[in-house]
Structure formats: structure tokens, C-alpha cells
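Chemist: fold the following and give me the result.
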Amino acid sequence: MTATVHTFPGKTTPSLDAMVQLVAADLNQVNAVILARMQSEVALIPELAGHLIAGGGKRMRPMLTLACARLLDYGGARHHKLAAAVEFIHTATLLHDDVVDGSGLRRGRRTANIIWGNPASVLVGDFLFSRAFELMVEDGSLKVLRILSRASNVIAEGEVNQLTAQRRIETSEDQYLDIIGAKTAALFAAACRIAAVVAEREDATEEALDAYGRNLGIAFQLVDDAIDYASDGATMGKDAGDDFRDGKVTLPVILAHARGDAAERTFWRDAMEGRRTSDADLAHATRLLETRGAMADTLDRARHYGQRAVDALGPFPAGKAKAALVEAVEFAIARAY
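Modeler: Down below sits the predicted model:
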């Protein structure tokens, strides 16, 4: 019997504490690699990179690499550099995303592009990507290199796909799922999968961990897209309503638009095309998402993908590592409450 995702209001709030405790010693090693490899004789590079890397991020993706390695009883140290590479890829994409989106807040702090400007943010993002690839090459596994380089490529494709879909209210649910599967879930999947490679496990184990990470990543992004409309800057660590004002056609919007009457569909088109972006418009959008059931159904879908992630862990034995990985799914979904 597989575990089940239980994430309902009123229950004990899940957290990443179990995972943090599970991988604490390994994470110290990863953080040492990150600190060493973000150094440069060009002072702006560690200054800017450190602003984001030390900015309160949960290190969820590298912790997934470490926790999956623990699940497989891997006793080596290769995963330390590879988990650092995963974090560098993630940080590089955040730097680039904030430039593309013109974001002002990240994890409750001013974004690097606001402090140092867009050119510096893009170039330091490039530096971190190159550092990630150096770490992959040092590991020496072509399979690891193939998995992480492919993920980097897919993330870039997802970001471009999202850019082309921006302000296009006719974006389909399938295209939306393609976008988040690429821009978010691909790195979650790769972070988990490489643990099976370094532990020298069979393809079936790789596939199971890939499925766990991919479905967790989709659930994570679905929740993010829902709480953009239902949270605030203190909770989200970014400006509330950013997606709305940027014209990002996320699943809540797709569902509300499809279910709306003619006046509502006109509102959504105007909003996504940048003609309705005031605080009052955002409040109206949030009401429509609730009345049309778009928020509830988006979170239902998140729970569905979360359950798929948990089910992917079915073949693995019970223990602290598996429990921590299950709770990570519960944490990803419980952020909505």
C-alpha cells in the first residue's frame, strides 16, 4: 500500500523539517561547494550571486537529490557537487526570470535586477550556469551530464514557451501543463533522478525517482499559480498578483475564462492583455476565480499530481527518507492553506 497525500486545512501543517534533518550533514557539504564555487575575482559575481543564494531559499531541489540518495542508501559523496550544480541551475534561472518578468521582490527581498540592473543579473546567471556545468564535468558521468544538461535545455524551452503564451488568453490547459512541466518540473525530476545514477541503480529506479520529482514539481507550480491570487507579499515572498499584472495565463485563469459568461471572458481578455491591472481589477479577478471554482479545481489538480508523486515512491521501503519525501509533497500542497 502506498502512502496518501493528506493536506487539508486544520491538520498539522507539513514542513520540510524532516528532510532538513535527514540531509543536514550532506547539505552542509553542498553549501560549502556552493560558497566555494560562486567565488570569483570579479567582486560583483559573488556579491550578486550571494544576495540570491543566501536570500532565504529552502534549497528544496538540492535537498531532493540528497534525500533520494539517502532513500537508496548511497554512501558516497558525488551527490554533494551534483546537488550544488542543481542549485546553481535553479539560481541562474531565477536571475534570468526576474529580468524577464521585471520582478521587484524575490523571497521578500529586492531582486538582484532591481539592485544591480538587468545586464549584471543576466551575466551572473550565465556564470552560475557555467559553474553548474563545471561541476557536472568534474563528476565524470556522461549520464549525469546528459540528464542535467537536458533539464537545463528543457527549462529554457519552457520559459520561451511561457513568453510566447504571455497575454494570450486562448492558451490551452495542455500548453500550460507543457510550460510548467518544462520550466519547473524538469529540474525537480532531474534532481531526483541523478541520485539513482550515482547510486548505480537500475533504470526502473531512475524512472521512479524521475516520476516522483516531475509530479512533485507540477504540483508545486500549480499551488504557486493559485496562491499568486490568494496570498500576499509577506507569505509569497513576491508581490501579490504579479502573474495577473504580467499577463501570465495560468491554470486558474484558463479555467475561470472557460467557465465565465461573455462579460467575464471580456474581462479576462482585457486583463491578460494589460488593460485591466489595477488593485480593484485584481480583486475582481480573485472573486471570479472563487465563484467559478477555478481556485478549488487548480488545487485539486495539485493534489492529484502530489498523489502521483507519492505513488511513484511505492517500490521503495518505508523509513525516514521515504517519509521525508512524502512530507515534501504534503508541504508543497499545504502552502495553499
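Chemist: going forward, measure contacts between C-alpha atoms and count neighbours the same way
Modeler: OK.
Chemist: and stretch 230-238, which residues are buried?
Modeler: 230-231, 233, 236-238 (16 or more other CA atoms under 10 Å).
Chemist: I figured Glu55 was touching Leu105, is that so?
Modeler: Careful, residue 55 is Gly; it's not Glu. No. Using CA atoms under 8 Å, Gly55 is not in contact with Leu105; the gap is 11.1 Å.
Chemist: looking at these two, which one has more neighbours?
Modeler: Between Gly55 and Leu105, Leu105 has the larger neighbour count (other CA atoms under 10 Å), namely 20 against 15.
Chemist: pull the contacting residues for the spatially closest residue to that one that is not a sequence neighbour.
Modeler: Computed as CA to CA, 6 or more residues apart in numbering, the closest residue to Leu105 that is not its neighbour in sequence is Lys238, at 4.7 Å. Shown in contact with Lys238 (CA atoms under 8 Å, 6 or more residues apart in numbering): 104-108, 232.
Chemist: switch the cut-off to 6 Å
Modeler: Residues counted as contacts of Lys238 (CA atoms under 6 Å, 6 or more residues apart in numbering) are 105-106, 108.
Chemist: again, but for Phe220
Modeler: Residues near Phe220 by CA under 6 Å, 6+ apart: Ala332.
Chemist: host element of it?
Modeler: Taking DSSP states H and E as the criterion, Phe220 maps to helix 203-230.
Chemist: which one is Asp239 nearest to, not counting chain neighbours?
Modeler: Nearest non-adjacent residue to Asp239, counting by CA to CA, 6+ apart: Gly233, 4.9 Å away.
Chemist: now do the same for the residue nearest to Leu105: helix, strand or coil?
Modeler: Here Lys238 is recorded as coil under DSSP: H, G, I helix; E, B strand; the rest coil.
Chemist: burial measure for Asp101, as a count.
Modeler: By other CA under 10 Å, the residues close to Asp101 number 13.
Chemist: swap in Ala67?
Modeler: 26.
Chemist: for Asp246, see how far away the residue nearest to Asp239 is.
Modeler: Distance, Gly233 to Asp246, by CA to CA, to the nearest Å: 16 Å.
Chemist: to compare against the first, here's the next sequence to fold:
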Amino acid sequence: MQSPVALIPQLAGHIIAAGGKRLRPLLTLASARMCGYQGRRHIGLAASVEFIHTATLLHDDVVDESELRRGLDTANSLWGNQASVLVGDFLFSRAFQLMVADGSMRTLEILSNASAIISEGEVHQLITTNDTDTNEQAYLEVIEGKTAALFAAACQIGAVMAERSADEEQALRSFGTGLGMAFQLVDDVLDYSAKQEALGKTVGDDFREGKITLPVVLAFERADADEKAFWRRCLEEMDQREGDLPHAMQLLQKHDCLNDSLERARAYGRNARTAMDVFPDGEIKQALIDALDFSIERAY
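Modeler: I've put the predicted structure just below:
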């Protein structure tokens, strides 16, 4: 993150110091080690993965006009939108410098493709925001792009570094995709859950921003005329009033939308676990499966 332009390490340091699970770079480190890789390339590539993710967070907070992330002021609320976008661009560029320094066209191809897919997913989400007609398929395409693509790439490059077979590469990619889909689905459930407060996050950010996530898609599909009118007023017209969020949470419970969304997450989790069958049992494989279980079980 170092740069002679003082604002860059200051702003980038703020978002990195805010914490988080560091799940994506851990996937790269663990996948490489599980595949028997013994060198040090995985460190630079893991950093590259985390910088791609951090850049998207900086940009997301500007797009969503977010004021808090993980309970702290966002970079855009402290330094403004322009600085956040530009430092996000710097981190993207730094990620590509790290990939080039790695010297493998294959890892560069995988991570650059993931970066393009993430951007497409973000734009796709922008189109579905405030659109209560969004269906489940369209929503799943959004999260496969904006979240699962980087999880998949982070895992796949571990096999590439270790020069493992195409089958093992694909298995790790499938594991990452399943984990990423489950992870995002659980995030979307937690946004409407009291558990969110215990995790130090605010409840209802997606609701306030008019985001159409799977719990809302299911609620709208199962709604009567009055309930549909409520969702349209809150999420399409963005006419939100006192008591609307608790009422939204009540409707999600009434139609069992949170449990059904979690069941989708569990199904992706099962697929991810199955993908790992090609690898022999061991400590690192178990750690990856534990990360998958954690991603789903944090909903409880």
C-alpha cells in the first residue's frame, strides 16, 4: 500500500485496519498449501486477491453511499467519494502489479477475468436495485459475479501454482464458487437478522439502500397485494417510514424467506464440500471445509 502520495496509504490503511475475516487471501494460501506448493508466490497472489476485494469495498461504499462499514466510518464518509474511488483504483492497479510480478500468465488470466466479472456483477446489481420484479435467477447471477467469482479465483490459483491437474483446478474453483455463493446468501439473511447486531453490524442496510436480495425476492413472490404494495413503496419508490424495517422483517419471517434463503446457502455448501472429495483428507483440507461451515453457521 506504500506510496509517496500520503493520502493513499492513509486511506487504504483505514479500510484494512477496520478488520474483517481475510477469508479470500486465506483461501489462496490454504489452497496452494493443500496442493503441495512449497514456494512463496502464494503470498503475493493472496495480497493481490485481498487488494481486488478491498478496491471493490471502497467503490461499493461510494455507490451505496454507505457511512459505516464493520461499525466504523467508511473511507468515503471521512475523505469523500473522489478520494475513495481513486484509492480504490490504486489498489486495483497494485493488485495487477503483484500479478505481473508473479510472472504466470495463467494466474494473471484467472484473476483478471475475475476482476472483470466482479465489475459486471456490480453493474448487474445496480440494474436490479429498486426493482421488485427481480427473480431468483437474476439475483443468483448477480452474486455469482460480484462475490463468488473472486472466491473461485482465489481457490483455483492455489492449484495453478502447484501445477496440479485440470480436474483439481476445477474442483478448487467449484469449491470457491459454492463457498462464495453460500457466504453471500448468509450475508443477505444476516442483514435482516437480530444476530447482525451481535456481529457489530447494523441491521437493514440492504433495505435502506433498496437492494433486492434473495429474502426480498422470495417475500415479494409470496406476498399478497398489500404486501407487494409495501415492498414497492419501500424499495422501488424509496419512501421508507418509521416502523417499515421491523414490518419488513416480520414479513420475511411470516413467509419463511430467511430459512429458505439459508437452505439455498446450505445447498451451495454441500456442492462445495463434494467438490473437495478429489483431495486426500488432511489438516488443510479440513481447515477449508471449516471455513465453509463457518460461513454458513455464522447465521445461527
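Chemist: returning to what we had before: among the contacts of Lys238 of structure 1, which one sits closest to Arg269 of structure 1?
Modeler: Using CA to CA, Leu105 comes nearest to Arg269 of structure 1 of the contacts of Lys238 of structure 1, at 26.3 Å.
Chemist: which residue in structure 2 aligns with the closest one?
Modeler: Using TM-score structural alignment, the partner of Leu105 of structure 1 in structure 2 is Leu68.
Chemist: quick check: its match vs Ser48 of structure 2, distance?
Modeler: Remark: distance between Leu68 of structure 2 and Ser48 of structure 2 (CA to CA) = 25 Å.
Chemist: which SS class is whatever residue of structure 1 lines up with Glu163 of structure 2?
Modeler: Matched across to structure 1, Glu163 of structure 2 falls on Glu200, judged by TM-score structural alignment. With three-state DSSP as the basis, Glu200 of structure 1 sits in coil.
Chemist: okay, now Glu200 of structure 1: neighbour count?
Modeler: Residues lying near Glu200 of structure 1 (other CA under 10 Å) number 13.
Chemist: and for Gly210 of structure 2?
Modeler: With other CA under 10 Å as criterion, Gly210 of structure 2 counts 23.
Chemist: repeat for Val42 of structure 1
Modeler: Applying other CA under 10 Å, we find 8 residues neighbouring Val42 of structure 1.
Chemist: same deal with the one 4 residues further on?
Modeler: When neighbours are counted by other CA under 10 Å, Pro46 of structure 1 registers 18.
Chemist: the equivalent of it over in structure 2 and Leu78 of structure 2: what is the separation?
Modeler: Taking TM-score structural alignment, Pro46 of structure 1 has Pro9 as its aligned residue in structure 2. Separation of Pro9 of structure 2 from Leu78 of structure 2 (CA to CA): 14 Å.
Chemist: gap between Ala12 of structure 2 and Val63 of structure 2?
Modeler: From Ala12 of structure 2 across to Val63 of structure 2, the span is 18 Å (CA to CA).
Chemist: which one of the two is surrounded by more residues?
Modeler: Neighbour totals were compared for Ala12 of structure 2 and Val63, and Ala12 leads with 22 against 13 (other CA under 10 Å).
Chemist: quick one: the more buried one is in a helix?
Modeler: Yes. Counting by three-state DSSP, Ala12 of structure 2 falls inside a helix.
Chemist: which residues are in contact with it?
Modeler: Per CA under 6 Å, 6+ apart, neighbours of Ala12 of structure 2: none.
Chemist: could you rerun that using 8 Å?
Modeler: Applying CA under 8 Å, 6+ apart, we find Ala12 of structure 2 in contact with 1, 87.
Chemist: how about the secondary structure of the residue mapped onto Thr107 of structure 2 from structure 1?
Modeler: By TM-score structural alignment, Thr107 of structure 2 lines up with Val144 in structure 1. Secondary structure, three-state DSSP: Val144 of structure 1 is helix.
Chemist: burial count for Val144 of structure 1?
Modeler: There are 21 residues near Val144 of structure 1, going by other CA under 10 Å.
Chemist: give me the distance between it and Ala324 of structure 1.
Modeler: 24 Å.
Chemist: which bit of structure 1 covers stretch 268-277 of structure 2?
Modeler: Aligned by TM-score structural alignment, stretch 268-277 of structure 2 corresponds to residues 305-314 of structure 1.
Chemist: related to what we said a few turns ago, tell me which of the buried residues of stretch 230-238 of structure 1 is nearest to Glu157 of structure 1?
Modeler: Lys238 (23.9 Å).
Chemist: how close does that closest one sit to Thr286 of structure 1?
Modeler: Distance from Lys238 of structure 1 to Thr286 of structure 1, by CA to CA: 17 Å.
Chemist: correct me, but Ala47 of structure 2 touches Ala95?
Modeler: Yes. Using CA under 8 Å, Ala47 of structure 2 is in contact with Ala95, at 7.4 Å.
Chemist: so which of the two has more stuff around it?
Modeler: The neighbour comparison of Ala47 of structure 2 against Ala95 (other CA under 10 Å) goes to Ala95, with 25 against 20.
Chemist: what residue of structure 1 matches up with the more buried one?
Modeler: By TM-score structural alignment, Ala95 of structure 2 lines up with Ala132 in structure 1.
Chemist: contact partners for Glu290 of structure 1?
Modeler: Going by CA under 8 Å, 6+ apart, Glu290 of structure 1 touches Ala296.
Chemist: next up, identify which helix or strand the counterpart of it in structure 2 is on.
Modeler: Using TM-score structural alignment as the criterion, Glu290 of structure 1 maps onto Gln253 of structure 2. Using DSSP H and E, Gln253 of structure 2 sits in helix 244-254.
Chemist: tell me roughly how far the next helix-or-strand element following that helix lies from structure 1 on average.
Modeler: Remark: after helix 244-254 of structure 2, the chain's next helix or strand is helix 257-275, criterion DSSP H and E. Taken against structure 1, helix 257-275 of structure 2 registers an average deviation of 0.6 Å after superposition, with mean CA distance after the TM-score superposition for structure 1.
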